[in-house]
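Novice: need a 3D model of the following:
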Amino acid sequence: MILYGVPGWGSAISELMLTLADIPYQFINVDGFDKPGPQRDLLEKRNPLCQVPTLELSNGEIMSETAAIALMVLDRCPDLAPPIGCVERQQFQRLLVWLVANVYPTFTYADYPERWAPDAPEQLQQNCIAWRKTLYLWLDNHLKASPFTFGEQLTLIDCYLCVMRTWGPGPVWFAENTPKIAAIADSVCQLPKLHKVLKGNDILC
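Specialist: As a prediction, the model looks like this:
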C-alpha cells in the first residue's frame, strides 16, 4: 500500500491505524499539495479532490477519508474496535462518524477561510475555532473510561484523539480544558509500537 500524506496532518491518523494493525505501507510526503505544483499534481492523479490521506491499495484501488480507511483496517484487525454486539460497539461507531462529520469540517473552513468567506475570512475562522472547542468540551464530558476511550481496549478512536490533540486549539488548551482527551492521547503516545510513527509526525507527549 502507498499512503499519500503530510506529517502531522490527517494522514497521521491513518498511519497510526495501519501501524497498529500491522499493515505494511509506504508513506509518500505530498507537503505543499494544497498549492499548485508537483506535489499537487502527484496527488491529483490518484485523488482528484486532492485530499490527504489518500491510500493506494495493492490492487491499485484508491481509498480516501480516514473513517473509510478505519473500516478497512477493522476488516483486517477487528480487535481495534469493541466487539460486535456490545454497547461500546455502537458508541465506537457513533464517535467514528461524529469526529469526521463534526470536528473535521471546522478545519476545512477555518484553515482556508478565504475560500469560503472572502468578505469575512477572520470571522469565519474565529467562529469555526470557537465551535470546535465546544465540540471537544462535549466529547470530554461524555468520555468515561481510561486509559483509552473504551477502557483497557485500544481502539481506532484513540488514534484520532492522539493526533487531533496536536491540532488547534493545541495541547495546552486540551490539558487545561479537556483532561480526558489529553490523558487518552498521552496513553497512545506511550505505546512503543507507535513511537516511530509519532516521531515522524512530530507528535510528542
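Novice: switch to C-alpha atoms for all contacts and neighbour counts from now on
Specialist: Fine.
Novice: gap between the nearest residue to residue 159 once chain neighbours are set aside and residue 100?
Specialist: Counting by C-alpha to C-alpha, 6 or more residues apart in numbering, residue 13 is the residue found nearest to residue 159 once chain neighbours are left out, at 5.7 Å. Using C-alpha to C-alpha, to the nearest Å, we find residue 13 at a distance of 12 Å from residue 100.
Novice: here is a second sequence; please produce its structure as well for comparison:
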Amino acid sequence: MSDVYTLFHAESMGSVFTLAVLRVLDVKHNVVLLSFDSVAKKEDTPEYHQLVAASPLAQFPTVIAPDGTVLTEGAAIALYLHDKYATGTQWSTEHLSPSQLALYYRIMVFIPANIYPTFTALDFPARFVIVPKTTQVSEEAVCGWVEEKAKENNKATFKLLEKLLDTVENRTSAFALGTGNASLVDIYITLMAHYGPPSPHGWMEDNCPKVMACARETLKDPVLQQVFEVENKFAAQIRGPLHTE
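Specialist: So this is what the prediction gives:
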C-alpha cells in the first residue's frame, strides 16, 4: 500500500491550510490541482469527477489517505495529521499547558464554525434563501441583503478571534498561544488573515492587530512562505506594511 496522501486543492482556497500542514509535517502527498470556478460551475473534467467521487460536496480540502479513507474539513484533517505525524516536532501540542491546549482546540473549531460560514454566505448567498414566487421582492435583492449581513458578521467574527488571542496571559511571542514556536492553529489563523475584510485603510491591522502579527510571525517559516506566497497567490499583503504614507 502506498504511503502517499492525495490532496484536492484549489489555489488560494481553504485547502492551502491542508497543503501547509502536509508540508511542515513532511508528509508524503500528491496534489490534484483544480480551479475553484471550474468546480463551482461543475465543469465536466476528470479531476472534477474524481473529486466528487471522494467528496459529493466537492470540498476544498478533500484528502484521500494512503488506505483509501477520505477526509474532509480543514480542521479535522489538521488534527488527524497532527496525531499521526507531529509527535516530536515543533508542531506537536505535547509541550502546551492545559490552558494553551484548550485555546488551541477552541480556535481550531471557532474558525470553521463561525468565520467560514460568513465567506460561504458571501460567495453563495442564494443557498440561504427561498424567495416565494408571489413576493414582489427579487431574489437578487434578497441575496444582496444576505451579502450585507454576511459582511457584518465577517467583521464581527474576526473581532472575536482577536479577543481570543487577547486571553493569552504572559505572552512571549506573537504566535496565537504565546508560545516560542508556531502551532498548526497559527497556520489556520494565517490563512484567515489573508481572507480578512478588504479595506484600503487596513481594516485588519486596525481591528485585529494580534491576528495580523501572528500571521506575519508564522510566515517567517520558509516552508510556509513557499506555500502561501509562491504557490498560492493571495491578494492580501501580510508580511509587508498595509498602510502607505
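Novice: how close are the two chains, by TM-score?
Specialist: Remark: TM-score between the superposed chains equals 0.92 [TM-score structural alignment, normalised by the length of the first structure]; 205 aligned residues with a C-alpha RMSD of 1.8 Å.
Novice: circling back to that earlier point, by how much does the helix or strand that contains the residue nearest to residue 159 of the first structure deviate from the second structure on average?
Specialist: Element membership for residue 13 of the first structure, per DSSP states H and E: helix 11-20. Mean deviation of helix 11-20 of the first structure from its aligned counterpart in the second structure after superposition (mean C-alpha distance after the TM-score superposition for the first structure): 0.9 Å.
Novice: so what touches stretch 139-149 of the first structure?
Specialist: Contacts to stretch 139-149 of the first structure, defined as C-alpha atoms under 8 Å, 6 or more residues apart in numbering, come from residues 150-152, 154-155, 157-158, 178-181, 183-184, 187-188.
Novice: does residue 8 of the second structure touch residue 32 like I think?
Specialist: Yes - at 4.8 Å, residue 8 of the second structure counts as touching residue 32 under the criterion of C-alpha atoms under 8 Å.
Novice: comparing those two, which residue is more hemmed in?
Specialist: residue 8 (25 against 16; other C-alpha atoms under 10 Å).
Novice: so what sits against both of residue 13 and residue 100 of the first structure?
Specialist: residue 66.
Novice: higher neighbour count, those two?
Specialist: Neighbour count, other C-alpha under 10 Å: between residue 13 of the first structure and residue 100, residue 13 has more, with 28 against 15.
Novice: please tell me how far the more buried one sits from residue 67 of the first structure.
Specialist: 10 Å.
Novice: ok, back up a step: of the contacts of stretch 139-149 of the first structure, keep whichever come out buried.
Specialist: For the contacts of stretch 139-149 of the first structure, a neighbour count by 16 or more other C-alpha atoms under 10 Å gives the buried set as 150, 154-155, 157-158, 178, 180-181, 183-184, 187-188.
Novice: tell me which of those fall in helices.
Specialist: 157-158, 180-181, 183-184, 187-188 (DSSP state H).
Novice: rewinding a little: have a look at how far, on average, the very next helix or strand once past the helix holding residue 13 of the first structure is from the second structure.
Specialist: Counting by DSSP H and E, the element after helix 11-20 of the first structure in chain order, helix or strand, is strand 26-29. Superposing on the second structure and averaging over aligned pairs (mean C-alpha distance after the TM-score superposition for the first structure), strand 26-29 of the first structure comes out at 1.4 Å.
Novice: which part of the second structure matches strand 26-29 of the first structure?
Specialist: The aligned range for strand 26-29 of the first structure in the second structure is 30-33, by TM-score structural alignment.
Novice: just stretch 131-141 of the first structure next, same as before
Specialist: Against the second structure, stretch 131-141 of the first structure falls on residues 153-163 (TM-score structural alignment).
Novice: pull out the buried positions in that stretch.
Specialist: Burial within stretch 153-163 of the second structure, assessed by neighbour count using 16+ other C-alpha under 10 Å, is assigned to 153-155, 157-162.
Novice: try stretch 115-126 of the second structure
Specialist: Buried residues in stretch 115-126 of the second structure, counted by 16+ other C-alpha under 10 Å: 115-116, 118-119, 121-122, 125-126.
Novice: which one of those residues is nearest residue 148 of the second structure?
Specialist: For these, the minimum distance to residue 148 of the second structure (C-alpha to C-alpha) is 8.2 Å, reached by residue 122.
Novice: tell me which stretches of the first structure form strands.
Specialist: Shown for the first structure, the strands assigned by DSSP state E span residues 2-5, 26-29, 54-56, 62-64.
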